[in-house]
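>>> sequence plus the predicted model coming up.
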Amino acid sequence: MITIYHNPRCSKSRAACDLITNTYNSANEATEIVEYLKQPLTVAELKELNAQLGCPVHEMIRDTEAEYKELNLADPSLTDAQLFEALAKHPILLQRPIVVRNGRAVIGRPPENVVTLFA
């Protein structure tokens, strides 16, 4: 199963979906596309996703969104728990797309990053 956390308004997210569908998913694995702005992830789901990504929580956060500045998420004293809460309450902050396959995940920026899940 391939899961893509997707924002259809994002060109990088659309490009990653296209690459998976047309190039990398030659075995026709089942694919679930989650529009995370319509179906926000819970804190527990975000923690699981973070474990699959294997990166600091901050790398999951888009620092170009207005909410990032409004919530002062650059503050180094914020805990991971606080960052997960911010992501759960403000899903626009989640990096996109994030692709999960076989228990591993990558952020598809650039979209070609997803190839590592199929190598």
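Happy to help now that I have it.

>>> going forward, measure contacts and count neighbours with C-alpha atoms only.
Fine.

>>> in this structure, which residue is closest to the centre?
I98 (3.1 Å; C-alpha atoms, centre = their mean).

>>> wait, that one touches P110, no?
No. With contact defined as C-alpha atoms under 8 Å, I98 does not reach P110; the gap is 10.9 Å.

>>> need the contact list for the residue nearest to the centre of the chain.
By C-alpha atoms under 8 Å, 6 or more residues apart in numbering, the contact set of I98 is I4, Y5, H6, A105, V106, I107, G108.

>>> output those in CSV; the columns should cover neighbour count.
Formatted as CSV, the contacts of I98 follow (neighbours: other C-alpha atoms under 10 Å):
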residue, neighbour count
I4, 26
Y5, 25
H6, 25
A105, 22
V106, 24
I107, 22
G108, 23
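
>>> take the one below as the second:
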Amino acid sequence: MIKIYHNPRCSKSREGLKILEESGKDFLIVKYLDIPMKKEEIKKVLELLDISAEELIRKNEKVWKENYKGKDLSEEDILEAMQEHPKLIERPIVVNENKAIIGRPPEKIKEVI
């Protein structure tokens, strides 16, 4: 089952959702700001994306700049930050079985569906 980690307030996430809707495939919408991801789920997504936790961070978010920027953070520290502040997670993320992609630009989503 295809899964999209979606933030309805984000234009890129809405564009990504539209691509999935137009694909005609079944998918699950995960509103990760409403129900934050657990660290284990974030780790699994990172493995599928083949990136580090820091690469999934939205570094222009106020919470990042005020609390984390410039600090020597471990992978675990960053995972905890994402779990505590899901707004820090880049979006949208689309997972299809053993493949995942960050939908920036949204057209990249077509690579995994």
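In hand now; what should we look at? In this text, all values refer to a predicted model and were calculated from it rather than measured experimentally.

>>> re the thing from before, what residue of structure 2 takes the place of the residue nearest to the centre of structure 1?
Using TM-score structural alignment, the partner of I98 of structure 1 in structure 2 is I93.

>>> structure 1: matching residues for stretch 33-48 of structure 2?
Using TM-score structural alignment, stretch 33-48 of structure 2 pairs with 37-52 in structure 1.

>>> buried residues of the matching stretch, list them for me.
In terms of neighbour count (16 or more other C-alpha atoms under 10 Å), stretch 37-52 of structure 1 has its buried residues at L37, P40, L41, V43, L46, K47, L49, N50, Q52.

>>> what's the closest residue to L94 of structure 1 other than its chain neighbours in contact with, if anything?
With C-alpha to C-alpha, 6 or more residues apart in numbering as the criterion, L94 of structure 1 has its nearest non-adjacent residue at 5.0 Å, and that residue is I61. Neighbour list for I61 of structure 1: L87, L93, L94, Q95 [criterion: C-alpha under 8 Å, 6+ apart].

>>> counterpart of I61 of structure 1 in structure 2?
Aligned partner of I61 of structure 1 by TM-score structural alignment: I57.

>>> so how far is E40 of structure 2 from its match?
Distance, I57 of structure 2 to E40 of structure 2, by C-alpha to C-alpha, to the nearest Å: 16 Å.

>>> ok, D77 of structure 2 next?
13 Å.

>>> how about residues contacting stretch 69-78 of structure 1?
Counting by C-alpha under 8 Å, 6+ apart, D63, Y68, L83 sit against stretch 69-78 of structure 1.
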